[in-house]
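Student: Sequence and predicted model, in that order:
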Amino acid sequence: MGCFKCCLSEERISRKSLKKSIKEYNDARTLASFANISFKTDSSRKRYIAEEIRQIGKGNISADIFTFRDLNTATKNFNHENLIGEGGFGRVYKGIIQKTNQVVAVKQLDRNGFQGNREFLVEVLMLSLLHHPNLVSLVGYCADGDQRILVYEYMINGSLEDHLLELAPDKKPLDWNTRMKIAEGAARGLEYLHESANPPVIYRDFKASNVLLDENFNPKLSDFGLAKLGPTGDKTHVSTRVMGTYGYCAPEYALTGQLTAKSDVYSFGVVFLELITGRRVIDNSRPSEEQNLVSWATPLFKDRRKFTLMADPLLQGNYPLKGLYQALAVAAMCLQEEASTRPLMSDVVTALEFLAVHNDAAEERAVDDDDIKKPCPDSDSD
């Protein structure tokens, strides 16, 4: 924990207010009861998705229910000109809800893909029962026939991946302050899931493409189809099949299927390292020794003289050197091989708050050697 303290202020910021039960619904047991629901198909009952949501949500689901016709109209017959994203889950279209004139993002799940009824239900319930400025808002959903469609608030700046890892020639690279702002906001979203939700929620699919950005580049986590309710009582982990995206999964989860909140902390460390370096976690276009971002960075963490080699060249040196050191210290701690030595997300948020406060753009690049300690990957953060 010693090297991680270099990123924390002397007076630890109290986080008691973040321990409160979710305000948006009166009975916190709603989410707890969700933990015991089996999503295995029961063909004998043939229960409709809407009925499942009504019963599990116990009347607390505020999302609108749209017909397929509503969303067909909103997206102009799912016109390709309105397509704003595409992945293994299906396609996302920009649309306008006629009744309210609200601009939305309409995600039409691939009926042949892995994301079936279970993931659809998880997404609707999670985003209906959990509310935070750094989580994307669910406007509504459609479950007509075999259609599974989710409707979100529209995020005008797309995903972090669009601005960091797939930068179009006409786009300016993110500056250092914006990168730290995005990191802090995303960390707050994870902190809320881990430490305010009751029971806690493990996001399980934290990556750059799932961090959406509004007009002011405030980040919001999206895609909750793989989220799991965390361990409760004396349980230390949730055992589940390994899901997520290669490169972002924590090593212990990938090997054993044992999922904890510290698995999300590792994934955050990967994305934070992407923010600092401008490199993809897996990039086969690079030399073999640089294709895996974490493997490339791990030895560099141990030599502060090489820290500047890790900064994104697109920053052109426009970053505070001390801020770079501190950011890499946070990333190194999140990427610890042993889950128990990684910090809590509340510690990460505190460190990033400290980093933002002291991230003076006028700071000179020359920094006293005694001002900051280099990351120490073998230290214990608990």
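Tutor: Here it is on my side, so go on.
Student: CA only for contacts and neighbour counts going forward, please
Tutor: OK.
Student: roughly how far apart are Leu138 and Asp70?
Tutor: Distance of Leu138 to Asp70, given as C-alpha to C-alpha, to the nearest Å: 16 Å.
Student: And for Lys76?
Tutor: Distance of Lys76 to Asp70, computed by C-alpha to C-alpha: 10 Å.
Student: And for Arg342?
Tutor: Counting by C-alpha to C-alpha - Arg342 and Asp70 are separated by 46 Å.
Student: So which of the two has more stuff around it?
Tutor: More crowded of Arg342 and Asp70, by other C-alpha atoms under 10 Å: Arg342, with 29 against 17.
Student: and the residue nearest to Thr75 when sequence neighbours are not counted, how far is that from Lys306?
Tutor: Nearest residue to Thr75, sequence neighbours excluded (C-alpha to C-alpha, 6 or more residues apart in numbering): Gly95, at 4.5 Å. Distance, Gly95 to Lys306, by C-alpha to C-alpha: 47 Å.
Student: Neighbour count for the two, which is higher?
Tutor: Neighbours per residue, other C-alpha under 10 Å: of Gly95 and Lys306, the larger number sits with Gly95, 24 against 13.
Student: Can you list the residue ranges for helices in the stretch 201-350 of the chain?
Tutor: 251-256, 261-277, 293-300, 321-334, 345-357 (DSSP state H, counting those that start in this stretch).
Student: okay, now the one to match up with it:
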Amino acid sequence: MSGTLVVALIAAAGVVAFVGIGFLLWYCLFHRRSISRTSETNSSDPSVQAGGNVELTLPGGGSYPSGSQGARSFVLDELNLATKNFSSINLIGYGKFGEVYKGLLQDGMIVAIKSRQAAPSREFTDEVRILSSIRHRNLVSLLGYCQEKDLQMLIYEYIPNGSVSSHLYGTSQMSSEKLEFKHRLSIAHGAAKGLAHLHGFDPPLVHRNFKTGNVLVDEDFIPKVADAGLRNLMERIGGSSSTSQPMADDVFLDPEVKQSGSFCAKSDVYSFGVFLLELVSGRDARSDQSLITKAQNYQDPGTISSVVDPRMGSSFTTEGMKEFLRLVFWCLNTTAERRPPMSFVVSELNRIHDKEISLTTVMGEGTPTVTLGSQLFTAAK
């Protein structure tokens, strides 16, 4: 073999090796970026839409991912038009932030607008940017804000079917409604996933005002936790009470918070326990605080009948109800360390729900009966 041929073969081998190394480097870089994009959502759940690769630093350390869509800045004229100049006809409630109005934007989107008197501030927009980036199927989305004429406004997606509390013990039209145990479990599971998502951040985002009235249901009765992060926002921009004067309804408040004024993720777990208790009993714990005492002392399965909503009839298994009440008992422990994390509550509710579905689903000609979301609440007989 001639020297010229040997040189040519060596050169060709070098080119092939160079191309191969280049391709390997490209693949590793691309694969690493793909993994990074997935991890930024803090969840494998496709309903989580945290998106983006920019992080916003919080006071005191820690950060939450900034959503690629960002918080929309609305102008006051647009919101005036959407609410007919904030007509009393569109006033749908009052919250910790202020009055709440229903509005129809020009693009056809229906929104809920929370408004209060306050001077504009950069801190307000920074906090809204953080909170609007936190998206999950079981959280009410904060879409944007408005700051004009000494007004601060928060614009949320509108949830049409109101709060779970209104369906359990609210207005006279809704108080007679019936909801089977497995459907209540489905609502509880969805709300738990919303809270667990908040607790999954570093540091955890503690709701600090979780209650049955802050769990809304959409047209398919999918639950969405409202006001996530609102307490944090109000404290950082001013206009909120100090931590020694908690915002949550007293009956939902962790006993340890009442003593120390300091919230933690397990404080939300206690509030969630009260929510579960109201969900299964159909009663307002604020007007019947003996419910909490019964749940905290739950030992005897024979006490089930004194807690369970009679409107459910026999739509549940005894074993499933026992397991549910044991979970409520655990969440309502007066010591935070002895309460389960929300991640466990999610998995336990899912297990109990699946078990109830398998044991109580009505079969007809070999096919399970499907209940539409709009049919979940039916008049009690």
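Tutor: Happy to help now that I have it. Just so we're clear, the structure is a prediction, and the values are computed from it rather than from any experiment.
Student: ok, the counterpart of the residue nearest to Thr75 of structure 1 in structure 2 - contacts?
Tutor: Structural correspondence for Gly95 of structure 1 with respect to structure 2 (TM-score structural alignment): Gly103. When contacts are counted by C-alpha atoms under 8 Å, 6 or more residues apart in numbering, Gly103 of structure 2 is found next to Leu79, Ala82, Thr83, Asn90, Ile110, Val111, Ala112, Ile113.
Student: count of neighbours near the last one?
Tutor: Spelled out, that is Ile113 of structure 2. Burial measure for Ile113 of structure 2: 28 neighbouring residues, criterion other C-alpha under 10 Å.
Student: With the fifth one instead?
Tutor: Using other C-alpha under 10 Å, Ile110 of structure 2 is surrounded by 17 other residues.
Student: What residues does it make contact with?
Tutor: Ile110 of structure 2 is in contact with Lys102, Gly103, Leu104, Glu157, Tyr158, counting by C-alpha under 8 Å, 6+ apart.
Student: what's the closest of these to Tyr27 of structure 2?
Tutor: Nearest to Tyr27 of structure 2, judged by C-alpha to C-alpha, of these is Glu157 at 40.2 Å.
Student: Now do that closest one against Ala71 of structure 2, distance only.
Tutor: 12 Å.
Student: Neighbour count: the two, which is higher?
Tutor: Set Glu157 of structure 2 next to Ala71 and count neighbours by other C-alpha under 10 Å: Ala71 wins out with 22 against 16.
Student: about what we covered before: the helix or strand hosting the match of Gly95 of structure 1 vs structure 1 - mean distance after superposition?
Tutor: Per DSSP states H and E, Gly103 of structure 2 falls inside strand 99-104. With the two structures superposed, strand 99-104 of structure 2 lies on average 1.5 Å from its match in structure 1, counting by mean C-alpha distance after the TM-score superposition for structure 1.
Student: Just checking the distance from the helix or strand following that strand to the centre of its chain.
Tutor: Sequence order places strand 110-117 as the next helix or strand after strand 99-104 of structure 2, per DSSP H and E. From the chain centre to the centre of strand 110-117 of structure 2 is a distance of 19 Å (C-alpha atoms, centre = their mean, to the nearest Å).
Student: Taking strand 99-104 as reference, get the angle to strand 110-117 of structure 2.
Tutor: Angle of strand 110-117 of structure 2 versus strand 99-104, following axes from the mean of the first three to the mean of the last three C-alpha atoms, to 10 degrees, is 150 degrees.
Student: What's the first helix or strand after strand 110-117 of structure 2?
Tutor: Beyond strand 110-117 of structure 2 toward the C-terminal end (DSSP H and E), the next one is helix 122-132.
Student: quick one: contacts of that following helix?
Tutor: Residues contacting helix 122-132 of structure 2 (C-alpha under 8 Å, 6+ apart): 56, 64-67, 70-71, 141-145, 228-229, 233, 236-237.
Student: Contacts only, for whatever residue of structure 1 lines up with Ser314 of structure 2.
Tutor: In structure 1, the residue paired with Ser314 of structure 2 according to TM-score structural alignment is Gly317. By C-alpha under 8 Å, 6+ apart, the contact set of Gly317 of structure 1 is Ala311.
Student: for the aligned partner of Ser163 of structure 2 in structure 1, what are its contacts?
Tutor: Counting by TM-score structural alignment, Ser163 of structure 2 corresponds to Ser159 in structure 1. Ser159 of structure 1 is in contact with Ala208, Ser209, Asn210, Val211, Leu212, Leu213, counting by C-alpha under 8 Å, 6+ apart.
Student: now the spatially closest residue to Ser159 of structure 1 that is not a sequence neighbour: how far from Pro251 of structure 1?
Tutor: Nearest non-adjacent residue to Ser159 of structure 1, counting by C-alpha to C-alpha, 6+ apart: Leu212, 4.2 Å away. Leu212 of structure 1 sits at a distance of 26 Å from Pro251 of structure 1 (criterion: C-alpha to C-alpha).
Student: More neighbours: which of those two?
Tutor: More crowded of Leu212 of structure 1 and Pro251, by other C-alpha under 10 Å: Leu212, with 27 against 17.
Student: Tell me the residue in structure 2 aligned with the more buried one.
Tutor: For Leu212 of structure 1, the aligned position in structure 2 is Leu216, judged by TM-score structural alignment.
Student: separation between its match and Gly273 of structure 2?
Tutor: Leu216 of structure 2 sits 17 Å away from Gly273 of structure 2, going by C-alpha to C-alpha.
Student: What is the top helix by length along structure 1 packed up against?
Tutor: If you go by DSSP state H, structure 1 has its longest helix at helix 176-195. In terms of contacts (3 or more C-alpha pairs under 8 Å, 6 or more residues apart in numbering; DSSP states H and E), helix 176-195 of structure 1 is packed against strand 201-202, strand 219-221, helix 261-277, helix 345-357.
Student: Adding mean neighbour count, write those out as CSV.
Tutor: Output for these, formatted as CSV (neighbours: other C-alpha atoms under 10 Å):
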stretch, mean neighbour count
strand 201-202, 24
strand 219-221, 27
helix 261-277, 26
helix 345-357, 21
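Student: Which neighbours do Glu157 and Ala71 of structure 2 have in common?
Tutor: With C-alpha under 8 Å, 6+ apart as the test, Glu157 of structure 2 and Ala71 both reach Leu142, Leu143.
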